[in-house]
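A.B. asks: sequence unknown, structure follows:
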């Protein structure tokens, strides 16, 4: 009987997919049609909700052990980095290759790459060229072939292949479908950092390989890299031009990671430092364009009487010159760095600032103290009692991620829910215990990171997470955990801060300060970015709240006068961006 080592396939192809029913059949068929017969295909389902898994299962039934089906626990969405890592850990082949579910291999793709690796045992990586494939759809732009940053036929010693790619104007790091590498080379690497859950995770892996292992570039174009609006490559083009978009933040994070990686292998030359600085400045400089959306609002949406004063204020803001714009770029880049803060930094910050004693004259921990905190909360979130029907959760299991002082936990408990609260900060949990004790409410309270929670799948009916994602070190991980912990048909309620809000504008004009804007990882979201973050859920209803109409003091009175009769116009510009999401049955 052959050993398991003898039964190992020559090459493992890893295909990650999510809601890819439209294209996955063609992608799998292109692997099945390879002239090299000794392969296995790993199909990694990243939380699909369409027919993609059915198509994958049908291929598995036809091909048997050559096609293997993988998914995350509970069928959860974990993002592209976690899914590639799952495929890499599970692969058995001597060589590894990727094919995304919307791309296609030519029949000689595996044979040609494997032959190069077999002919040179010291070779770690083979790079081909790929067709940027538009013509699959009628009326699309012409196809084009990648290159020529790297010279075909040349064997590059590390890190020359990567440096040539980075420093060639207009060149791109090769696509995943055009690279094959030895399994042993991967085993020497760390997993792809899972914070790269939607952009750049493939480039992180490819950069690591090209920094460390000899690479051969071949002339052959043996993969078709499909371009369509839902693909990452095609989709990034417009996103890169949107100020503060998810793609811009992802690129800033990738550039920061790349700087550290280059420094770690001792090849951070002055030329590369200049290139990295220029790229980072280009990403940060997109923030300058964000004022244009507000100028369009002033020109087209505001009543005629308000356009002149608002327009003048915007022009004064814009006219503060290059120094102001440079400061904004630095601030945006520093916020991006803060967004990658450690759990320890976030925990320390909130342990110091969770309790604002200025909100109450009552002794800390007393009934009057908590009543003052609650009154302040309801002034800030005057929509809360209308938006959340606390009584509807009687008899249900409710988890609050980021419970803070426990004010909403008590509301759920008083309504008859079985409540559990989680917070990263121990001082927050002390306050929450005191709040529950004063109210006579029962709650389980746990100190934990919201992206790594201890309960089994499908433990709760409601996950409640207001104002946490803007500060979480791993917001996508928090959303994935919420999805995992919900029972089928369960509800999640999230709140983030609205990038296109009246408060953002007021803060930029110097009229107010945003609370906790100095916190590690503080970020704001557009509706598009928020929707992308909530991808694990199949049904999300989004709305905005917290308009200036309810603010206190002289500024609040002025805001109410200015905003009188403008509620329909201001509706989308509330500071709080809310989403009510449902997990599929």
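C.D. replies: Now that the structure is in, tell me what you want to look at. Here the structure is a predicted model, which means the values were calculated and not measured.

A.B. asks: Only C-alpha atoms from now on, for both contacts and neighbour counts.
C.D. replies: Noted.

A.B. asks: right, and residue 247 touches residue 239 too?
C.D. replies: Yes: distance between residue 247 and residue 239: 5.7 Å, which falls inside the contact criterion (Cα atoms under 8 Å).

A.B. asks: more crowded one of the two?
C.D. replies: When neighbours are counted by other Cα atoms under 10 Å, residue 247 and residue 239 differ, and residue 247 comes out ahead with 24 against 14.

A.B. asks: Just list what the host helix or strand of the more buried one packs against, helices and strands only.
C.D. replies: Here residue 247, judged by DSSP states H and E, is contained in helix 246-264. Contacts of helix 246-264 with other secondary structure elements, assessed using 3 or more Cα pairs under 8 Å, 6 or more residues apart in numbering; DSSP states H and E, are made with helix 201-212, helix 232-239, helix 270-285, helix 321-338.

A.B. asks: Okay, residue 372 and residue 256: tell me how far apart.
C.D. replies: When Cα to Cα, to the nearest Å is the yardstick, residue 372 and residue 256 sit 43 Å from each other.

A.B. asks: Near residue 274, how many other residues are there?
C.D. replies: Applying other Cα under 10 Å, we find 12 other residues in the vicinity of residue 274.

A.B. asks: quick one on the thing from earlier: determine which stretch of the helices and strands packed on helix 246-264 is the most buried.
C.D. replies: Across these, the average number of neighbours (mean count of other Cα atoms under 10 Å) peaks for helix 201-212, which reaches a mean of 20.

A.B. asks: Going by neighbour count, list what's buried in the helix or strand following that one.
C.D. replies: Heading C-terminal from helix 201-212, the first helix or strand you meet, by DSSP H and E, is strand 215-226. Buried positions in strand 215-226, judged by neighbour count with 16 or more other Cα atoms under 10 Å: 215, 216, 217, 218, 219, 220, 221, 222, 223, 224, 225, 226.

A.B. asks: go on, stretch 365-377?
C.D. replies: For stretch 365-377, the buried set under the neighbour-count rule, 16+ other Cα under 10 Å, comprises 365, 369, 370, 372, 373, 374.

A.B. asks: again with stretch 577-585
C.D. replies: Buried residues in stretch 577-585, counted by 16+ other Cα under 10 Å: 577, 578, 579, 580, 581, 582, 583, 584.

A.B. asks: Using JSON lines, please lay out those residues together with secondary structure and distance to residue 558.
C.D. replies: Converted to JSON lines, these look like this (DSSP: H, G, I helix; E, B strand; the rest coil; distance: Cα to Cα, whole Å):
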{"residue": "577", "secondary structure": "strand", "distance to residue 558": "24"}
{"residue": "578", "secondary structure": "strand", "distance to residue 558": "26"}
{"residue": "579", "secondary structure": "strand", "distance to residue 558": "30"}
{"residue": "580", "secondary structure": "strand", "distance to residue 558": "32"}
{"residue": "581", "secondary structure": "strand", "distance to residue 558": "36"}
{"residue": "582", "secondary structure": "strand", "distance to residue 558": "39"}
{"residue": "583", "secondary structure": "coil", "distance to residue 558": "42"}
{"residue": "584", "secondary structure": "coil", "distance to residue 558": "45"}
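
A.B. asks: okay, now the one to match up with it:
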């Protein structure tokens, strides 16, 4: 697909809020403060390590841009922290949800419609750019990171999560491709692992009808560091695991206490400082 087509399909796909399936399981049928709190409590309990990466306590008075808004859980927490909050999403649904959250909680800030590949925002403006689980869907991960760099002030930080190329799920679903990429990287290749089949993409992000996200990239820590070469510093670690093969017999909360998430986890959490 062309970049235009990827962006168009992303706008359609992500209009259904990321987390809609979970909301249904939790019995959430509206967007009242009580229902959203129920969603948010589950979310932060499921991803407890988010607080290790996003310094909410340091956001007060800072210009913060969040990219990829989903159900707005992180968005509301950022605004509640006292940040000068701006949200950016390619789809109307998340933008509407975040603006509703801000309004009904009397929080400052706003969410706007747009793409990080073509941000209608002034350069050198933000102290933080937060992007949890979205840059790998843009169709051009490297350029998306470059755009984030442009938007940051000197000393500002890009804090983001992308999908890890060498997770247990990748080894299980695409063992030959994963090993091939490891060999390529050993010989100097730096870049993403391709878009993959609908089945592979849906294993990470699926709509209510089971379709996978229009585009997904997976990347190693080594290649991600190369993509962040314009930043003065970079650090990353592997997180997240699910109760699935080969860990099906162990509850997820117990799995999170093991070393497996830091070795073959699903996600890379990175902080790059301009």
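C.D. replies: All right, it came through fine. Because the structure is a prediction, the values reported are computed rather than measured.

A.B. asks: Serialize the buried residues of stretch 365-377 of structure 1 to a markdown table and add fields for distance to residue 415 of structure 1 and secondary structure.
C.D. replies: Formatted as a markdown table, the entries for those read as follows, by distance: Cα to Cα, whole Å; DSSP: H, G, I helix; E, B strand; the rest coil:
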| residue | distance to residue 415 of structure 1 | secondary structure |
| --- | --- | --- |
| 365 | 22 | coil |
| 369 | 22 | helix |
| 370 | 18 | helix |
| 372 | 21 | helix |
| 373 | 20 | helix |
| 374 | 17 | helix |
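
A.B. asks: how about those in TSV, adding distance to residue 545 of structure 1?
C.D. replies: Rendered in TSV, the data for these read as follows (distance: Cα to Cα, whole Å):
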residue	distance to residue 545 of structure 1
365	30
369	26
370	24
372	22
373	20
374	18
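
A.B. asks: of all those, which comes closest to residue 60 of structure 1?
C.D. replies: Of all the buried residues of stretch 365-377 of structure 1, residue 374 has the smallest distance to residue 60 of structure 1: 55.8 Å, by Cα to Cα.

A.B. asks: Roughly how far does residue 260 of structure 2 sit from residue 252 of structure 2?
C.D. replies: Taken as Cα to Cα, the spacing of residue 260 of structure 2 relative to residue 252 of structure 2 amounts to 11 Å.

A.B. asks: Under the alignment, what does residue 528 of structure 1 map to in structure 2?
C.D. replies: Taking TM-score structural alignment as the criterion, the aligned counterpart of residue 528 of structure 1 in structure 2 is residue 222.

A.B. asks: burial of that match, as a residue count?
C.D. replies: Quick note: residue 222 of structure 2 (other Cα under 10 Å) scores 13 neighbours.

A.B. asks: likewise residue 576 of structure 1?
C.D. replies: Residue neighbour count, defined by other Cα under 10 Å, stands at 26 for residue 576 of structure 1.

A.B. asks: I'd like to check which residues are in contact with it.
C.D. replies: Remark: with contacts taken as Cα atoms under 8 Å, 6 or more residues apart in numbering, residue 576 of structure 1 is in contact with 495, 496, 497, 498, 544, 545, 546.

A.B. asks: which of those tops the neighbour count?
C.D. replies: Among the contacts of residue 576 of structure 1, residue 497 has the most neighbours (other Cα under 10 Å), with 27 neighbours.

A.B. asks: Translate it into the numbering of structure 2.
C.D. replies: Taking TM-score structural alignment as the alignment basis, one finds that residue 497 of structure 1 is matched in structure 2 by residue 163.

A.B. asks: would that match count as being in a helix?
C.D. replies: No: for residue 163 of structure 2, which was evaluated using DSSP: H, G, I helix; E, B strand; the rest coil, the result is strand, with no helix membership.

A.B. asks: shouldn't it be in contact with residue 136?
C.D. replies: Yes: contact status for residue 163 of structure 2 versus residue 136: in contact at 7.2 Å, counting by Cα under 8 Å.

A.B. asks: okay, and the common contacts of these two?
C.D. replies: Any residue near both residue 163 of structure 2 and residue 136 by Cα under 8 Å, 6+ apart counts here, and that gives 217, 218.

A.B. asks: I'd like the distance between the match of residue 528 of structure 1 and residue 186 of structure 2.
C.D. replies: When Cα to Cα is the yardstick, residue 222 of structure 2 and residue 186 of structure 2 sit 10 Å from each other.

A.B. asks: What segments of the stretch 351-500 of structure 1 are helices?
C.D. replies: 367-380, 384-387, 407-414, 426-439, 475-485 (DSSP state H, counting those that start in this stretch).

A.B. asks: Compute the number of surrounding residues for residue 264 of structure 1.
C.D. replies: By the criterion of other Cα under 10 Å, residue 264 of structure 1 has 10 neighbours.

A.B. asks: Now for it: which residues touch it?
C.D. replies: Taking Cα under 8 Å, 6+ apart as the contact definition, residue 264 of structure 1 lies against nothing.

A.B. asks: Tell me how far residue 68 of structure 2 lies from residue 252 of structure 2.
C.D. replies: Applying Cα to Cα, the value for residue 68 of structure 2 to residue 252 of structure 2 is 25 Å.

A.B. asks: the more surrounded of the two?
C.D. replies: Comparing residue 68 of structure 2 with residue 252 by other Cα under 10 Å, the one with more neighbours is residue 68, at 27 against 16.

A.B. asks: Counterpart of that one over in structure 1?
C.D. replies: Structural alignment places residue 68 of structure 2 opposite residue 402 in structure 1 (criterion: TM-score structural alignment).

A.B. asks: for whatever residue of structure 1 lines up with residue 213 of structure 2, what are its contacts?
C.D. replies: Residue 213 of structure 2 is assigned residue 519 in structure 1 as its aligned equivalent, the criterion being TM-score structural alignment. With contact set as Cα under 8 Å, 6+ apart, residue 519 of structure 1 has these partners: 346, 349, 471.

A.B. asks: Now name the helix or strand holding the first one.
C.D. replies: By that I understand residue 346 of structure 1. Using DSSP H and E, the element containing residue 346 of structure 1 is helix 343-353.
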